[in-house]
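Enquirer: no sequence on this one, just coordinates:
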């Protein structure tokens, strides 16, 4: 009788553990819709990183920040890079000082709990931290002598 009771307790414990593992797995795995949002946010970050490089190059070549992002597109650079991949709205850009500027986008999700090397291909120690909150978010950037990362 004792062995039978132990078997029931053991079976219950194993069943509970298996159910907990399944629930934890479901909670950790992102839905296809959320993965799409993650990829779109990664695209926005990559666009802004490229724009930052282009702004740095413009400053290096001309000694001044561009007055608008449109100046970058007229210099033979890709126009698609200037707009959000979903809304088609232009990314926001504002000159803050002769050496600093803001680049802004609207993000679907916050990525502060994510590893930037997995999402964007850079480590936390990179010169610019491209992590962001959900919603409108601006990066305050400074012209560098080399390309921004």
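Expert: All right, it came through fine. Small disclaimer: the values here were computed from a predicted structure and weren't measured.

Enquirer: contacts and neighbour counts: CA atoms only from here.
Expert: OK.

Enquirer: how far away is residue 88 from residue 119?
Expert: 22 Å (CA to CA, to the nearest Å).

Enquirer: do residue 140 as well
Expert: According to CA to CA, residue 140 stands 20 Å off from residue 119.

Enquirer: between residue 88 and residue 119, which one's more packed in?
Expert: residue 119 (18 against 10; other CA atoms under 10 Å).

Enquirer: surely that one is in contact with residue 41?
Expert: No - using CA atoms under 8 Å, residue 119 is not in contact with residue 41, being 9.3 Å away.

Enquirer: list the contacts for residue 102?
Expert: Counting by CA atoms under 8 Å, 6 or more residues apart in numbering, residue 102 touches 92-96, 138-141.

Enquirer: would you mind putting those into a markdown table with secondary structure and neighbour count alongside?
Expert: Compiled in a markdown table, those are given as follows (DSSP: H, G, I helix; E, B strand; the rest coil; neighbours: other CA atoms under 10 Å):
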| residue | secondary structure | neighbour count |
| --- | --- | --- |
| 92 | strand | 19 |
| 93 | strand | 20 |
| 94 | strand | 17 |
| 95 | strand | 16 |
| 96 | strand | 13 |
| 138 | strand | 18 |
| 139 | strand | 17 |
| 140 | strand | 14 |
| 141 | strand | 16 |
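
Enquirer: ok, structure two:
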């Protein structure tokens, strides 16, 4: 026997670890797709689809890096056994193969119990069925592949058959399809960068809005321009566009109303059908205490109006002693 036991032990451990990480990440990825395209009003009413994007990106990163390592390690071990058939009887290999089959079986049972519990709690049938199919595909694929491998070891048959050659290729194609879909669902890296710029712009506008309200509370009048908000002594500075470094637009609409404008690179997806979980609230409720919490925007220049309610925001000056 060609003795490379340390290498074999390392590769088999690498194979099972990367299999577990890939399977979990793949499952999270598909589950997030299901949550986005089959929203449950009971669970996701106040949760926009974009809240799932971070989890999708993390799972994509794991699958893109770890799954190819698993494929390489598995293929290397298979070719090594084809060249050295006596290695089929390595105890470490037998232990890890049986462990993989055992874990896959436990995963199927555990996930079925968890999903059935959510179904009994009232989850919609389509989400339940799709998640069940996802679990069966992941755990069932691992269980089937390694169980067949153990059966072939017992019969000493040649590995050049469908269950060893074609089936893994089908799994790889499915994984690639799911990974590519992730870039369409969560957006490309360049699109994500534009979204982050827009998120920063919304944060800046919210800060400026609060600065304007504080200015009005102190002076009982709106500032003529944004430069009046700057206070070097207190360290107060007005944010500018993070990409162009230009000032945001500010317009006075009345004694108690003003408008802030900015140019956005993407469209907010908080009110898109099947993506929106937060209802559109009427303006009277939308602006408590004069603050605008509705920052939905289209691509291009968008303005946001704020109306100050003096009954809520006026600061009573202390009476002289």
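Expert: That came through fine. What you are looking at is a predicted structure, and each value in this text was computed from that prediction instead of being measured.

Enquirer: okay, the lengthiest helix in structure 2 sits on what stretch of structure 1?
Expert: The helix that spans the most residues within structure 2, counting by DSSP state H, is helix 5-37. On the basis of TM-score structural alignment, helix 5-37 of structure 2 is assigned to no residues in structure 1.

Enquirer: buried ones in that helix?
Expert: Using 16 or more other CA atoms under 10 Å as the test for burial, helix 5-37 of structure 2 gives 8-9, 11-13, 15-16, 18-36.

Enquirer: what does residue 21 of structure 1 align to in structure 2?
Expert: Counting by TM-score structural alignment, the partner of residue 21 of structure 1 is residue 178.

Enquirer: which strands or helices does the helix or strand harbouring residue 73 of structure 2 pack on?
Expert: Under the criterion of DSSP states H and E, residue 73 of structure 2 resides in helix 53-83. Helices and strands touching helix 53-83 of structure 2, by 3 or more CA pairs under 8 Å, 6 or more residues apart in numbering; DSSP states H and E, are helix 5-37, helix 162-185.

Enquirer: chain center to the helix or strand just after the first one: distance?
Expert: So that's helix 5-37 of structure 2. Counting by DSSP H and E, the next helix or strand C-terminal to helix 5-37 of structure 2 is helix 41-44. Offset of helix 41-44 of structure 2 from its chain centre (CA atoms, centre = their mean, to the nearest Å): 18 Å.

Enquirer: same thing with stretch 241-255 of structure 2?
Expert: 32 Å.

Enquirer: against structure 1, where does it fall?
Expert: The aligned range for stretch 241-255 of structure 2 is 84-98, by TM-score structural alignment.

Enquirer: pull the residues that contact that stretch.
Expert: Residues contacting stretch 84-98 of structure 1 (CA under 8 Å, 6+ apart): 40, 43-44, 64-65, 67-69, 82-83, 101-105.

Enquirer: skipping adjacent residues, who's closest to residue 56 of structure 1 in space?
Expert: Distances taken as CA to CA, 6 or more residues apart in numbering place residue 143 nearest to residue 56 of structure 1, at 5.6 Å, with adjacent residues excluded.

Enquirer: measure the most centrally placed residue in structure 1 to residue 117 of structure 1 for me?
Expert: Centre of structure 1 computed as the mean C-alpha position; nearest residue by CA atoms, centre = their mean is residue 42, 4.4 Å away. According to CA to CA, residue 42 of structure 1 and residue 117 of structure 1 sit 11 Å apart.

Enquirer: same deal with residue 93 of structure 1?
Expert: 25 Å.

Enquirer: again with residue 142 of structure 1
Expert: 22 Å.

Enquirer: any chance you could map the helices in structure 1?
Expert: Counting by DSSP H, the helices of structure 1 are 2-28, 32-62, 70-73, 116-119.

Enquirer: please identify the deepest-packed of the ones you listed.
Expert: helix 32-62 (a mean of 18; mean count of other CA atoms under 10 Å).

Enquirer: that one packs against which elements?
Expert: By 3+ CA pairs under 8 Å, 6+ apart, helix 32-62 of structure 1 packs against helix 70-73, strand 100-107.

Enquirer: which ones are touching residue 195 of structure 2?
Expert: Going by CA under 8 Å, 6+ apart, residue 195 of structure 2 touches 265-266.

Enquirer: now with 7 Å?
Expert: Listed by CA atoms under 7 Å, 6 or more residues apart in numbering, the contact set of residue 195 of structure 2 reads residue 266.

Enquirer: residue 146 of structure 2: neighbour count?
Expert: Count around residue 146 of structure 2 with other CA under 10 Å applied: 20.

Enquirer: gap between residue 309 of structure 2 and residue 287 of structure 2?
Expert: 9 Å.

Enquirer: same question for residue 129 of structure 2.
Expert: Counting by CA to CA - residue 129 of structure 2 and residue 287 of structure 2 are separated by 41 Å.
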